[in-house]
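K.L.:
Need a 3D model of the sequence below.
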Amino acid sequence: MLRNGDVVLQRYQIESALGQGGMGAVFRARHVHLDTEVAVKVLQRSTGPETAALMARFLREAKLVAKLNHPNIVRVLDFGLIPELDDAPCIVMELIDGPSFEDVLIDHGPQPFEVLLDVCIAAASGLTAAHEQGILHRDVKPANLVRAADGIRLVDFGIALPLADDVRLTRAGALVGTPIYMAPEHLLGAPATYATDLYALGVTLYELACGLPPYDDKDLGSLVQMAMKGPPAMEPPDDLPPIPGLFEQLVLRMLAPDPNRRPESAAHVAAAAMSIRKEARKRAARASSSALDDFARLSSDSSQSLPEVRPPAPPAESGVPPRTDSDVPSSIRERGTWSRPFPPVKKPSKS
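P.N.:
The predicted model follows:
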């Protein structure tokens, strides 16, 4: 595998390893001429009979994502083969220096409503761009949503497929994806559709809100049975405000067991989430305005006055004569230090 300092495709110098994916390793690299940072994803070498299929799938990922020019989807910048690694293919992508929402969930726990809205709008907008090109992501989950400095990106299209190819793959008996984010009909063998991507987004949002997915079981049969019953209500932890009803309805619709009862498209989900955000901001502005109006009314009400502040009562007679200015040296009075000076220190007599 690649080491720090190696140069691939004659222009990308490897700086460090970033992680291991389902199909290969990912490295941080720098363009030797432009001095820009990139991510280089390299397919793991394999000598098994699946090598040709893996290489074809890897090439498909590069071509698919290269078609998707959208601010919420990771950009593909280059593609090529590495002769030093027996012509292993590599994809060069923009480097996103930020945590995945799986990391956010592990480090910070369930997320507030405002963050859920940001994730929903970004992911649904990215899926809209992919679906318009006839491309299914097939593995939407917190680990594949990354928070960058300028927004949220949908990443890892390693198992993405054109819709027609997914039908052929399903007929061959392959099950690709992460089971707890997969729609029940897909777990039962039906082809993936745009509705299965929306189901996975619904599970993702539910998990980010509540800290756990709506259902979780290592046994696929049990997982399907739970999913077919429909999702439980969303219950965020006590230290977070409750989820607004409109947003909860949207998430639960994405989790409907019947794909025909889910939102019509990712574009509809994005539009609904933006409408909910607009309404939430209006309500927040009205609440803030009402609070300011209450303060203004209080300030202008002449019947309201500050309570009278009385001076403290004089101390009780103690038999000690009160201190006067003459007791304090003038140098101390000028500094405003109203405390008696220490008595002078007597010099020791010479023996």
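
K.L.:
all contacts plus neighbour counts: C-alpha atoms, from now on.
P.N.:
Noted.

K.L.:
What residues of the longest helix anywhere in the chain count as buried?
P.N.:
Scanning the chain for the longest helix, with DSSP state H as the assignment, gives helix 266-300. Using 16 or more other Cα atoms under 10 Å as the burial criterion, the residues of helix 266-300 that qualify are 266-267, 269-270, 272-274, 276-277.

K.L.:
Check those residues against I106 and report the nearest one.
P.N.:
Using Cα to Cα, A273 comes nearest to I106 of those, at 24.8 Å.

K.L.:
For the buried residues of helix 266-300, give me JSON lines that also has distance to I96.
P.N.:
Converted to JSON lines, the buried residues of helix 266-300 look like this (distance: Cα to Cα, whole Å):
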{"residue": "A266", "distance to I96": "24"}
{"residue": "A267", "distance to I96": "25"}
{"residue": "V269", "distance to I96": "25"}
{"residue": "A270", "distance to I96": "23"}
{"residue": "A272", "distance to I96": "28"}
{"residue": "A273", "distance to I96": "25"}
{"residue": "M274", "distance to I96": "25"}
{"residue": "I276", "distance to I96": "28"}
{"residue": "R277", "distance to I96": "26"}
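
K.L.:
show me where this structure has helices.
P.N.:
Remark: helices assigned in the chain by DSSP H are 51-67, 101-108, 113-132, 163-171, 184-187, 194-210, 220-228, 245-254, 266-300, 330-335.

K.L.:
contacting residues around the second one?
P.N.:
So the one you mean is helix 101-108. For helix 101-108, contacts defined as Cα atoms under 8 Å, 6 or more residues apart in numbering pick out 111, 142-147, 208, 211.

K.L.:
Sequence B follows; please return its structure for comparison with A:
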Amino acid sequence: MDAKAHGHRLVGSRYRLQERLGNGGMGAVWAAHDAVLGRDVAIKQVVLPAANTPEQRAEIRERSLREARAAARIDCPYAVHVFDVVEEDGELWIVMERVPGRSLSDLIQERGRLPAAQVIRIAQQILEALTTAHSGGVLHRDVKPSNVLIRPDGSAVLTDFGIAAVDGDPSITATGLVIGSPGYLAPERAAGGPATAATDLWALGCLIFAAYDGRSPFVRADSMATMQAVLTEEPALPGGPLAPVLRGLLAKNIVLRLSAETTRLMLRAAAASPLVAARATAAPGRPEPWAVSGPPAAGAIPLRRRRSGSHRRRSRLPVLLAALVAVGTLTVAA
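P.N.:
Presented below is the predicted three-dimensional model:
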């Protein structure tokens, strides 16, 4: 159904759709208003692919419903909050907070390298969101800059738990799905291994690298080249106080990769570095003294690109939604 037909529809007898804001892989994202609590929300309409068999559609619907309920258990200021799930007239709607701000990906594209102090704060907050999720048995599986929103106060919010998985789900391997974004996929996942907390930490390392260096460490011109880089190439690490964190998180050997607790301690030490403290009070826009990394690997794609005139214009909406959830590919516990 198109936007005009859905516009101002009341979902679940309380959520008034206002405007369609975008489309995810498995549905549409709407701005909506909760008429009961009087607050603005984001609401994701799950669209089941018509090409799938009835059995596949039923499985996607059931997994989507259970995953959304699982994500609602995650209580962390740096993870998007899921408020409600509504089933109505054969459709599934996931209601969550509407987060003002912009994506980390957009910020990197606009500014290139971000200051070390800012990167460290973002990393600490996303690490807290991940450890909270992991403690509840939930793996994110798609940590990347476009799934992080930066609020006006500078705090970060991890969004898009749409392909998250709950520990112990026997359908993770049965579905045969390859989950995640190739440039942020851990090598053991690229080789066909299972998702673990360590694979989320690898992706966090890729995210830190992208924010700190202005380019993704492994993204290449196509998916095959990207996967090959993940499996075989060592990125030229930038210098500075975050270099040890990056080296540890991007260890291809999972046994050698940093744990969440060690990562937390190393980020705290990096934040206390005299260089970081000095740069935090320096004039904005000046490059970090260590911000000259090695040359990009052959085929590396910088995140910062020149934008066309249409992209320079402000969005007609003042918020980005933390609701772009690829719900159709969820894998969750029974």
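
K.L.:
Check which helices and strands the longest helix of structure 1 sits against.
P.N.:
helix 113-132, helix 245-254 (3 or more Cα pairs under 8 Å, 6 or more residues apart in numbering; DSSP states H and E).

K.L.:
Run the angle between the last one and helix 194-210 for me.
P.N.:
Using axes from the mean of the first three to the mean of the last three Cα atoms, to 10 degrees, the inter-axis angle of helix 245-254 of structure 1 relative to helix 194-210 is 130 degrees.

K.L.:
counting contacts, what elements does helix 245-254 of structure 1 pack onto?
P.N.:
helix 194-210, helix 266-300.

K.L.:
Tell me how far it lies from the chain's centre.
P.N.:
Distance of helix 245-254 of structure 1 from the chain centroid (Cα atoms, centre = their mean, to the nearest Å) equals 19 Å.

K.L.:
So for it, what gets flagged as buried?
P.N.:
Applying 16+ other Cα under 10 Å to helix 245-254 of structure 1 flags 247-248, 250-254 as buried.

K.L.:
Can you add distance to C90 of structure 1 and give those residues back as JSON lines?
P.N.:
Shown next, in JSON lines, are these (distance: Cα to Cα, whole Å):
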{"residue": "F247", "distance to C90 of structure 1": "40"}
{"residue": "E248", "distance to C90 of structure 1": "41"}
{"residue": "L250", "distance to C90 of structure 1": "39"}
{"residue": "V251", "distance to C90 of structure 1": "37"}
{"residue": "L252", "distance to C90 of structure 1": "39"}
{"residue": "R253", "distance to C90 of structure 1": "39"}
{"residue": "M254", "distance to C90 of structure 1": "35"}
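
K.L.:
distance of the spatially most central residue of structure 1 from P191 of structure 1?
P.N.:
With distances taken as Cα atoms, centre = their mean, the residue of structure 1 nearest its centroid is F101 (4.2 Å). Using Cα to Cα, to the nearest Å, F101 of structure 1 is found at 27 Å from P191 of structure 1.

K.L.:
Trace G126 of structure 1 over to structure 2, please.
P.N.:
In structure 2, the residue matched to G126 of structure 1 (TM-score structural alignment) is A129.

K.L.:
Pretty sure its match sits against A79.
P.N.:
Yes: assessed by Cα atoms under 8 Å, A129 of structure 2 is found in contact with A79 at 5.4 Å.

K.L.:
For R247 of structure 2, which non-adjacent residue is closest in space?
P.N.:
Leaving aside its sequence neighbours, R247 of structure 2 sits nearest to L237 (Cα to Cα, 6 or more residues apart in numbering; 7.4 Å).

K.L.:
And the one you found, what's its match in structure 1?
P.N.:
Matched to structure 1 by TM-score structural alignment, L237 of structure 2 sits across from M234.

K.L.:
try L17 of structure 2
P.N.:
Under the alignment (TM-score structural alignment), L17 of structure 2 maps onto I14 of structure 1.
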